[in-house]
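Asks: quick check, what structure comes out for this input:
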Amino acid sequence: MNQLSVKRLPGGRYGLPLAVVIVGTAVFLLMARSQGGLGFPLDDAWIHQTYARNLVRNGRLEFVPGVVSAGSTSPLWTLLLAVGYLLRLPYLWWAYLLGTASLAWLTWNGMRLWRQLWPNLAEKDWMAGLVLAVTWPFLWAAVSGMETLFFVALGLATLTMYVSIAQNRQINGKGLSVVGWLAGLLILTRPDGLVLLVLVMVGVVVLPGSVGQRIKRAGVVAGTAVLVLIPYFSFNLFTSGTIWPNTFYAKQTEYAAQLAIPIVNRVVQLLYFSLGGPADGLRGMSGPHLLLLPGLIAAGWQALKTDWSQRKLIMQLPLLWAGGHLFLYAWRLPLTFQHGRYLLAAYPIWILYGLAGWQTLLFSRSGLRSVWILQQVSRWTFVGLLLIFVALGSRAYADDVAFIEGEMVTMAKW
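Replies: Down below sits the predicted model:
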């Protein structure tokens, strides 16, 4: 498909990825329906629903009615779910709609980031959007009832805003405030958004300017983020005595056995799994984006050289966010279960850089028939694997929903 044909589609270059998002989530829901019924694949999704329902009914964050709780790790997601209860919408379909919209926003931000980082490949942004839209863990997360994709999409929005500022020689307080505001909302969605806030602050300090200007930039970003977070931190501190939700600390105790594994082993395992490797060991694959690894390495090396020559932190910052996010979980919560939902923030970065790297390594060459054959084989192998994993992922989703609905939800209702 060439650039002209993409532009002629309804909705322009965004129309095709959006259509794929809608069709993909529908496939997952239809598979679950055929296996026994709709629901959520995680018990955590029901916890979010409980907080949202009680917020609308009682006007307070409560898991048990009458007992104010600081256990919600995603108050912003709780508020979004609460809108559905406030409007008396079916809670399942409202959650599915939020997840599908989050995936659509993720692909849109991914396409925007692609154009910013690789302007010479801007006409290929639709390809990046399509791959993101059909990545099966994203489709699974879109209909999981969880905040995961909203967090990833919001993180990409923060990145695109930062890159826009960093590429513009005129750095103003308004743009920096927007970055801080987005970073604050990111932390309200999940506490691990703190990683991106720190990196963005480092990035604005590295940009050219006097010492005073650099400190002021970081202060604007941090100050705006803190303004967003003050109500959340104050509530947690008053309710449980800590600024973070109390369940954040409970999980550290629950998975103490995993934390006993050497940190190097944990980092390697989570990194390889996020790149598309298996959940355990080194044999097999959990996603077709493992094939993008050579391109990721090439694009990562080029990003390092570009930033070094310009004395900026632009091309590397998304990679540092993905790597920092993985390291945080390797350090505090080294888990690969539930299809890597804790690690999904790294996936779009690996995919975008992997695709861009392959465009440079292989698809920028032409003329030789052998090169053409290699291009076609690699292209259709990757497309075929994407579709196969969507089919496998939809089956896994249906099984997960059936288990949660048949075991945990049934028991809870009893």
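Asks: switch to C-alpha atoms for all contacts and neighbour counts from now on
Replies: Fine.
Asks: and the longest helix for the protein?
Replies: Longest helix of the chain, by residue count under DSSP state H: helix 369-403.
Asks: this one next, for a side-by-side:
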Amino acid sequence: MRSFSAPQGFCKMSSLLLPLLPYLLYLIAVVYFLSFSPYSLYDFPLDDAWIHRVYSRSFALGQGFAYNPGQQEAGSTSPLWAIVTAPAHWLEPFGTRSVVVAVKEIGILLGILLIRELVLLTCMLTRSWKSALVAGSLFALEPRFLFSTLSGMETILLLVLWLSATRAYVQRRWVLSALLMSLMPVTRPEALLLLPLWWGGMLLLPSSERPQLKALLSGVILALPMGLWSLFCRLTNGHWLPNTFYLKARGFQIGPDDLRIAWEVLSQHGYAILPLFWVGLIVYILWTFQHRRFSVQVGFLYLLFAPVLYGIGVLGSRTMTTYGYYWTRWFDPVSLLLTVAFSIGYGLFVHWGMALVKAYRCKRQRKRSTVLLGGLGWVALLALLAGAPIFVHSFSERRLHFATDARAIHLINVRTGQWINQHTPETARVGVNDAGAIRYFGRRWTLDLIGLNNADIAFGRKTARQLIEEDSIDWLAIFPSWFQGSSIWQGFVPRQVFQIPLAEYTICPCPGQTRMVIFERRAGAKEAMGSNR
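Replies: The predicted structure is shown next:
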């Protein structure tokens, strides 16, 4: 018999092929997702993904976290993602498409690892290979998971660390779990809220079983990665977190509207649009209350309580909307971890249903609980089949949006960067408001006029207009609508426009982002401005 769950050996399977089912479904879904359009394969659905590429390329070239050559900048909210994907940029001699495909392949591999962690963790919690197979197979088809995996963003890395840390904790591998959890805040800063849960989990153990020396060592490990990154930020921008955190965060508050938006985001896509999702989630919660095993309690702590805590941190510090992936991605870790819990709950349904079938086949006396739970399992299966058309529609919508969002970024941002690379001298200095693809493809010294990648602007030490003059900016590539009533382009003349209809800009209903204009400084304009000061 082949062991399916590794250390505990609770889950045994005679088949060599069945354990591969979740991974096969996942790879089929990935290929289907990417096959919609060339934009799905060769582009990213957010300009933020290209900002990651800027820092990742810099790291791959041995330049650290430099936005411009020789200019270290705390502009990345996910330094670990930049490091993990840096090897993709060694393929740049083969073209940018090779880099994009390599980044997506890294995401796909992380997706495989995430499914593996889910399957093994489910086996350890439920002691049922049937539940593990079902949980892994369901999650493999979640469109929100597929979108995140292929988006070029850091969510998939955070989830792998989260589930891996949970499984290590269940196995009482204290140092490994602390190491994995310590990497989460340098993947997403909101994960700082989760670090105290490492010690909170110790309260689930009898005092005699709590590791004293390893707990002390783990405490040092937990603080180290984020401590080093915070020190880098402090030395670079004068603050303890990246520029982007301060510019995109707000004063902590949670009101009724925030809770409503959170509910809408949670139930917007995938399994969560089905009533069965919430039933499966409730079943998992009730099941954890009935089992006092350490592993089950840890599962509740990390798969239910921790996502809620993380969600509170995001909801209270960010302005959330349901407009598009740019905003909902911040909440995706919560949505996807609740989907993990639902998948385990549904796996329990299937386990109970199969137990009832086995009882009938063996013609043995059937307990009332076996009949009741088994009946619920078969009802859950019918409910999933009934909801399949709705789920398929959601899957298709996510697949379509992935392609159209990537197309919009290509036509507006990527083409702008390519034009700058082809039509400006190598010494050109460019001011931008979308700081990813234009910097990546343009390969020119770039000033981020919003401040996400410029600490002076981010923290109000200087204005964008001041730096345009001080840094001798001779080109601008901006959304003019963002600077109405501003003198930002005074002394510049338009040279090129990239524009698409609003209906084709599916990233969000943002009319101001459908028209990018490239301006060149008018000859003599800088000298004239200097003489007027």
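Asks: if we can go back for a sec, tell me which residues of the longest helix of the first structure are tucked away?
Replies: With burial defined by 16 or more other Cα atoms under 10 Å, the residues of helix 369-403 of the first structure counted as buried are 375, 382, 386, 389-391, 393-403.
Asks: OK, contacts around the residue most central in space within the second structure?
Replies: A centroid search over the second structure (Cα atoms, centre = their mean) returns Thr155, at 1.8 Å, as the residue closest to the centre. Thr155 of the second structure makes contact with 148-149, 329, 332-333, according to Cα atoms under 8 Å, 6 or more residues apart in numbering.
Asks: filter those down to the ones in helices?
Replies: Short answer: the contacts of Thr155 of the second structure in helices (DSSP H) are 148-149, 332-333.
Asks: neighbour-wise, which of those leads?
Replies: Compared across those, Thr149 has the highest neighbour count, 25 neighbours, by other Cα atoms under 10 Å.
Asks: which residue lines up with that one in the first structure?
Replies: Using TM-score structural alignment, the partner of Thr149 of the second structure in the first structure is Ala142.
Asks: for Val134 of the second structure, same thing?
Replies: In the first structure, Val134 of the second structure lands on Met127 (TM-score structural alignment).
Asks: quick check: the equivalent of Ala386 of the second structure over in the first structure vs Val195 of the first structure, distance?
Replies: Matched by TM-score structural alignment, Ala386 of the second structure corresponds to Thr381 in the first structure. The spacing between Thr381 of the first structure and Val195 of the first structure, counted by Cα to Cα, to the nearest Å, is 35 Å.
Asks: same check, this time on Leu97 of the first structure
Replies: 28 Å.
Asks: got a list of what the equivalent of Tyr397 of the first structure over in the second structure touches?
Replies: Matched to the second structure by TM-score structural alignment, Tyr397 of the first structure sits across from Phe402. Phe402 of the second structure makes contacts with 40, 45, 147, as judged by Cα under 8 Å, 6+ apart.
Asks: any idea how far Phe44 of the second structure is from Phe402 of the second structure?
Replies: 8 Å.
Asks: what's the answer for Ala383 of the second structure, then?
Replies: For Ala383 of the second structure, the distance to Phe44 of the second structure - Cα to Cα - is 35 Å.
Asks: how about Leu197 of the second structure?
Replies: 34 Å.
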